[in-house]
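Engineer: Give me coordinates for this.
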Amino acid sequence: MGSEHMQIGEVAARTELSLRTIRHYEETGLVIPSARSQGGFRLYAETDVARLMVIRRMKPLGFTLEQMRDLLAATDRLDSREELSVEEREEALKPVRDFEQLAAERVADLRTQLARAEEFAATLREHLAPVPHS
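Structural biologist: You can find the predicted model right below:
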C-alpha cells in the first residue's frame, strides 16, 4: 500500500462524510474504492475523494443518486485521457451545463429560503426584546 491510498476513515475525515454514507455510495456504484489492502480494507485515491466531494456538494441541492451518477459519468468522460472529437466533447459538456444551470437555480432558491429564515429569526428576536416601560 503506497501513500497515495487512504483508508475509509481518513476519507471520511477529509470529506466530512460518515463511513456509512461512503459505503452507501459504494453500494450504489457512485464511488468505487481504487484498491483493496491485503486485508480487504477499502483503499481510496485522491480521485475517489474528489468524486465524494462532488457528491457531497450535490446532496444539499437535492440532486438524486441517478443525477449524481449522470454528472459523474459526464465529468469522467471529460476528464479521461481519451481523445474526444469536438462533437463528443460538446455532447459530454451538455449535461455539465445542464447541471450547472440546475445548481444555480437551487442555490437561488436556498438563498431565498435563508433570507426568509433570517427574517423569521429577527421577528422572534423582536418579540424577545425587553419592552421599555413609560
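
Engineer: contacts, neighbours, all on C-alpha from now
Structural biologist: Fine.

Engineer: how close does residue 4 get to residue 34?
Structural biologist: 10 Å (Cα to Cα, to the nearest Å).

Engineer: neighbour count winner among those two?
Structural biologist: Per other Cα atoms under 10 Å, whichever of residue 4 and residue 34 has more neighbours is residue 34, with 14 against 9.

Engineer: who's in contact with the more buried one?
Structural biologist: 42-45, 48 (Cα atoms under 8 Å, 6 or more residues apart in numbering).

Engineer: how about this one, so we can line them up?
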Amino acid sequence: MTETPRGELVQIGQVAERTGLSLRTIRFYEENGLVIPTARSEGGFRLYSDDDVARLQVIKRMKPLGFTLEEMQELLTLLADLDAGAGDRAELLDRLRMFHAAATARVTALREQLAVAEGFAETLAGRLDASR
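Structural biologist: Modelled structure (predicted):
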C-alpha cells in the first residue's frame, strides 16, 4: 500500500474493523457520496485514508441520532470547510451550532425513550418478583 502524509492507506476490511461498520454499510455510504476512498490499489481495491475513516466515524455517530443522509453530507461538508478555512467562518460556525442543537435535542429524546423503556423493564421485573 502507499503512504499518505497522515498515515497508511488501508483496505475496506481494515476500515470495517476500525469503525465497527460492516463492509456493506461502508459501500452504502460510498454509493451515497458520504465517503469516497482516497485511492484504489492496482488490483482495484478501495484504499482509505485516516480522513476517510474519520468521516465514517462521524457518520456512525450521527446515525443513531436519526440524521438523514443529506444532513450527514451537509455536516461532513461543513466540517471539511471549517478544517480547510473555506467560506465565511462565522456562517460555518452558526451552521455547526445548529447541528449541535439538533444533536443535543435528539440525545435528550433518546434519554427520555430509554427512561420509558427502563421503566417498562422494571415493571416486568416487579411482576416476576410478585409471582414468586
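
Engineer: Which position in the second structure pairs with residue 113 of the first structure?
Structural biologist: Under the alignment by TM-score structural alignment, residue 113 of the first structure pairs with residue 113 in the second structure.

Engineer: ok, back up a step: give the residues shared as contacts by residue 4 and residue 34 of the first structure.
Structural biologist: residue 45.

Engineer: circling back: hang on, the match of residue 113 of the first structure is in a strand, isn't it?
Structural biologist: No: counting by DSSP: H, G, I helix; E, B strand; the rest coil, residue 113 of the second structure is not part of a strand but helix.

Engineer: Quick check: residue 95 of the first structure touching residue 74?
Structural biologist: Yes: under the criterion of Cα atoms under 8 Å, residue 95 of the first structure makes contact with residue 74 at 6.8 Å.

Engineer: element containing the most centrally placed residue in the second structure?
Structural biologist: Compute the mean C-alpha point of the second structure, and by Cα atoms, centre = their mean the closest residue is residue 59, 1.8 Å away. Residue 59 of the second structure belongs to helix 50-62 when assigned by DSSP states H and E.

Engineer: which residues of the first structure does that helix align to?
Structural biologist: The alignment of helix 50-62 of the second structure onto the first structure (TM-score structural alignment) covers residues 46-58.

Engineer: From the chain's centroid, how far away is that stretch?
Structural biologist: In terms of Cα atoms, centre = their mean, to the nearest Å, the centre of stretch 46-58 of the first structure is found 6 Å from the chain centre.
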